[in-house]
Each structure stands twice: as structure tokens, then as C-alpha cells.
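> Give me coordinates for this.
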Amino acid sequence: MSTEHARGLPPEFLAPRSSSFTEFLSLRAPELLPGGGLRGGGEGTVEAPHGTTIVALTFAGGVLLAGDRRATMGSFIANRDMEKVFAADDYSAVGIAGTAGTAIEMVKVFQVELEHYEKIEGTLLSLEGKANRLAAMIRGNLANAMRGLSVVPLFAGFDLGQGIGRIYSYDVSGGCYEEQRHHSVGSGSLFARGALKKLWHEDMAEEVALAVAIEALYDAADDDSATGGPDLGRSIWPTCAVVTGTGVRLVEDSQLEELARAVVSARRGNPGGAR
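Down below sits the predicted model:
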């Protein structure tokens, strides 16, 4: 860059700093951060659509993340086919629960954060480093969380160093916790987690893990009105990301439909899923 062009840039662009895009944005344009336009002042809580249940589980060769498609606003179904599971980068995925708009903004900034780090440093951030970067973003949203705009995602990825899939959960203050085997967040998480405890086992094949995730979401929808189950009439199926050593892949609707229909068919006459 020429000196002439450099003189025309604001000092934020020229000052030496870390490889964090979020840190740069907080100095240059904090209003562009998730929920940034709502910071500073304001009384009471804000009513907004909320995403609900996300599940994650490890299997032989990786980890998967799946979510239902319903967003609610109080007792009202705000959206029936919302996407809640996203690829964060080539080897990780994130599922959102909490205030939908703020959560989606946070995911977009998180994706840029990881891409920016890779461009600046010339290497991938470690999986633990990615989890901590997301924790910092959640911590930055704490003031909004106190007003009812909380975001509590579930993060999963493949650790290239260890050759395993790993799962991280969070609290509204940005606390980051590694989970073992499986986990769930959102309004239906209690019921999904109970199903995962009974259905998960060591060294599951990917296809089996997908079926377990869908059945856990089915159980959550059976007892939690905010969680949407497979909608055969509208052809709405859960969203699922599979992360392995070859990268992250969003599962095709055709495969999810086949598995969801099998789960629904197996529950006819056996709504509780007794084995």
C-alpha cells in the first residue's frame, strides 16, 4: 500500500493489533456487532422470535450437529422452517438457540472471524481457539441477554490434532464448556438429552448417529411445544451438519426425509418409543 493511500485510512486500519475481526469491529463500528444497535440504555425486555432445540453427538469418525426448524415468539409459531445449523468454517459447525435475529448475526460475524484469522495468520485456528472466540462474542452480548435477547449456541468441530470430534456448550455470560459424547441446548433440550442418553453408544456409524439425532429431536418435539418435529405435510425436516476429518457437510434433505419418515413410522402405535 502506498503512503498516500495509507494516510487516507483511519488509524484503526493501521494500528498493530490481534488477528481478531470482532475486536477490530468493536473499535471501528461497534453498532455492526450482533445486537450492537440495541446497546446502551433501554428498559425492560424485548420480545423477539427464539430458536429452540439443538443436539450434538459424536460418532466413529466425527461429530454431528442437528436442529429442529421452529422459531417461536411466546406461544406463537413465528417461523416453521428456520435454519439453525450452520458451517462455521471447513471443520466446525454451530447451532443456534435463543434470540433468532441476534444469533444469526453472531454466526455471520463468527464465520468472518474465523476466515479473517486464517487470512491474517496463514493457518487454521485450533478448535479450542474457535470455541473461545465464540465465547468472547457471547460475553459481548451479555447486556442484551439481560434484556431478553440471549444467545446460547452449541459448537461442534473436528479436532485435526487429536483426530476426534468435540462439542462445546455455553452459558449467557460466555462460559465455555466442553461436553462429552453428546449434548443438547434450547427449550426442548431436557427431553432431547434424555433420549440421547438412552440411544447413544460408542463407535456409532454416521447413519446411525443421524437417526439418533432425529429421534432425539422427535422426543423433544413430543414434550416441548416450542420444538418442531418432522413435518410430513410440509416436507420440513431437521437441519444437520456432519463434521469429519474431510470437512463439514450439510446433510441433504432427501436423506433426512428418509430417516425422519422411518422414525415417525416406528413410533406409530408406540408414541413413547419403547424398545
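
> Please make it C-alpha for all contacts and neighbour counts, starting now.
Will do.

> What segments of the stretch 101-250 of the chain are strands?
Ranges of strands within the stretch 101-250 of the chain are 154-159, 164-170, 176-179, 182-185, 239-244, 247-250, based on DSSP state E, counting those that start in this stretch.

> for the last one, the distance to its chain's centre please.
In this case it means strand 247-250. 14 Å (CA atoms, centre = their mean, to the nearest Å).

> So for it, what gets flagged as buried?
By neighbour count with 16 or more other CA atoms under 10 Å, strand 247-250 contains the buried residues 248-250.

> and if you look at stretch 203-218?
For stretch 203-218, by 16+ other CA under 10 Å, it's 204, 206, 209-218.

> Identify the residues contacting that stretch?
By CA atoms under 8 Å, 6 or more residues apart in numbering, the residues outside stretch 203-218 that reach it are 53-60, 64, 66-68, 191-193, 195-196, 199-200, 227, 229-230, 238, 259-260, 263.

> what does stretch 103-117 give?
Against stretch 103-117 from outside (CA under 8 Å, 6+ apart): 19-22, 33-35, 86, 88-89, 94, 96-97, 123-125, 130, 133-134, 137, 151, 153.

> So for it, what gets flagged as buried?
In stretch 103-117, counting by 16+ other CA under 10 Å, buried: 103-104, 106-107, 109-117.

> Another sequence for comparison is provided below:
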Amino acid sequence: MTDAHGRLPRSFTTPGTSSFVDFLAAHDPSRLTGTFATPLGDVPVPHATTIVALTFDGGVVMAGDRRATAGSMIASRQIEKVFPADDSSAIGIAGTAGLAIELVRLFQLELEHYEKIEGTPLSLDGKANRLATMVRGSLGLAMQGLAVIPLFCGYDESRGTGRIFSYDVTGGRYEETEHHAIGSGSVFARGSLKKLWQPGLDRDQAVRAAVTALVDAADDDSATGGPDALRRIWPVVAVVGPEGYQAVSQAELAEVAAAVEESRRQAGGRHP
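So this is what the prediction gives:
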């Protein structure tokens, strides 16, 4: 890190942008995920799958299943796909798992660095725009089949509501209303959310709707893992509201998953 005289490199002491990504691009661009260019051929790479998000009266809920797949194999049953971006926002990942997790870490640093330099956090729109720029920087990887697709949500204090943003591999940013889902099971999760979402949902209803949507996705998509009571593996669910980012406890998720399973059993295995 330091030179022969024990001094930090010039890039550490030169005034510049409040963007950590721009700083890293100038100091050590090899650490940016978008610069990775080694072809992997047919090597199976773990992929993360379904993420859902929906608004409720007072914030937004984001949830992700725990399965990662590599080809036809289950690579992991306990991967985490939902993370706090900062105190008032959350990010979920689908696509190439390793690169997606690196993107999350870099995005977290980007937001923390901006707040330290500027003395104030980015607005929710600013965070969404920064994430779009980072996704666009990985377009080369996406063209190699190593796509990373995030889903971003947060609580907008200026509007007093939760908001959801989706992206494409080119960095296109789209604000979603009410609910959205990404990943291989998203088509089934979206169908479920269309039936379950309604204006005025409270926090508990939104959490149950998110878990139900993941269960419905796991029903039809082999790459999406449902709740696993035998192994005590539950989805990762986060609530973002005026109190900030809050992870839903494993004990609560066990109860929600059991209630969803019981309602399906009473409906003969169909959507209640």
C-alpha cells in the first residue's frame, strides 16, 4: 500500500471525486469486477436466483430464497442474496453469485465513502443512479454470460414511502410500482404478488406475501429454493421503513413459513 518511504500513494491524498468507484478505477482498476475478462468456457459457476420486493403502508419488504445453482447441481442451500446497502436501503442479487456479492460490497463502500466525503448520505434516487452506473460497468461480463442483476429498494424520507428499482444488464434503471421480482423464478413470483399485493398492506402482511411468492416460485422453478423446515433454512427477508433496515428474525420466518404451508395444505396444495 505504501511506497519505499512509507508514504501513501498519491491517489490517496489527491482531492477528487466523492465516488469510491471512481477512486478505485484510478488507483487500482483491476479490483473492479467489470475488468475481469478471463473466459471461463464451460466451467459451472454458481448462480443466485429469485428476489422479490413489495411496498406496504410504511415501507418496503425485500426477500430472497437461499439456493444457488451451478448447472443442474445445487451449489449452496444457504447463500444470502439480500443485504443492507446502507441504513435505509436494501439490495438483492440475481445472476452470477460471486460477482454479484462483490458488486454488493463495492456498492456498500460507495455509499459509505460518499457520506464520509460529503457529510451527508445520497438521496434514494442518487443511490439508484450510482448502482446503475456500476451495473453498466459490468456489461463486458454480462456479454460473456456472467450477468449480475440487482434489485434495489429503500425508504424515501422526502416522500414518506418505500420505493423499488430494477435494472437490466446495460445499467438501465427502472422504478417499479407496488412490487417486482427478478431471477429465474421471477415469472412465478410476479404472478403470486399480483394476487397478494393490495393497497394498505401492513408490515406483517407484506412479509407473508413475500414468503408466499418465493414458495410459489420454488413450486415451478428448480433453481429457487423454498423454506426448508428440516434444515431450518428460511428465506432472507428485510423490512426497510422509517426505522431503517431491519432483518426479519429466523423465528418469525419459521412461523410465517409454517402458516403459508398450512394454508396451502388446507387448499389441497393450491394457492389459497
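
> quick one on the thing from earlier: and the contacts of stretch 203-218 of the first structure, which of them are buried?
The buried subset of the contacts of stretch 203-218 of the first structure - by 16+ other CA under 10 Å - is 53-59, 64, 66-68, 191-193, 195-196, 200, 227, 229-230, 238, 259-260, 263.

> Let's see which of those end up in helices.
Cross-referencing these against helices under DSSP state H gives 191-193, 195-196, 259-260, 263.

> pull the longest helix from the second structure.
Under DSSP H, the second structure gives helix 97-118 as its longest helix.

> relative to strand 148-156, how tilted is that helix?
Angle, helix 97-118 of the second structure to strand 148-156, by axes from the mean of the first three to the mean of the last three CA atoms, to 10 degrees: 40 degrees.

> sorry, back to before: can you list the ones in helices among the buried ones among the contacts of stretch 203-218 of the first structure in JSON lines and add distance to Y170 of the first structure?
Converted to JSON lines, these look like this (distance: CA to CA, whole Å):
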{"residue": "F191", "distance to Y170 of the first structure": "19"}
{"residue": "A192", "distance to Y170 of the first structure": "17"}
{"residue": "R193", "distance to Y170 of the first structure": "16"}
{"residue": "A195", "distance to Y170 of the first structure": "21"}
{"residue": "L196", "distance to Y170 of the first structure": "19"}
{"residue": "L259", "distance to Y170 of the first structure": "29"}
{"residue": "A260", "distance to Y170 of the first structure": "28"}
{"residue": "V263", "distance to Y170 of the first structure": "30"}
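
> Kindly indicate which of these lies nearest H183 of the first structure.
R193 (6.4 Å; CA to CA).

> now for the closest one: what does it line up with in the second structure?
With TM-score structural alignment defining the correspondence, R193 of the first structure maps onto R190 in the second structure.

> Tell me how many other residues surround the residue nearest to its match when sequence neighbours are not counted.
Of all residues not flanking R190 of the second structure in the chain, A181 sits nearest, at 5.9 Å (CA to CA, 6 or more residues apart in numbering). Neighbourhood size, A181 of the second structure [other CA atoms under 10 Å]: 27.

> go on, the one 10 residues further on?
Look at G191 of the second structure: counted by other CA under 10 Å, it has 15 neighbours.

> how near is it to R208 of the second structure?
15 Å (CA to CA, to the nearest Å).

> And for E262 of the second structure?
E262 of the second structure is 13 Å from R208 of the second structure, by CA to CA.
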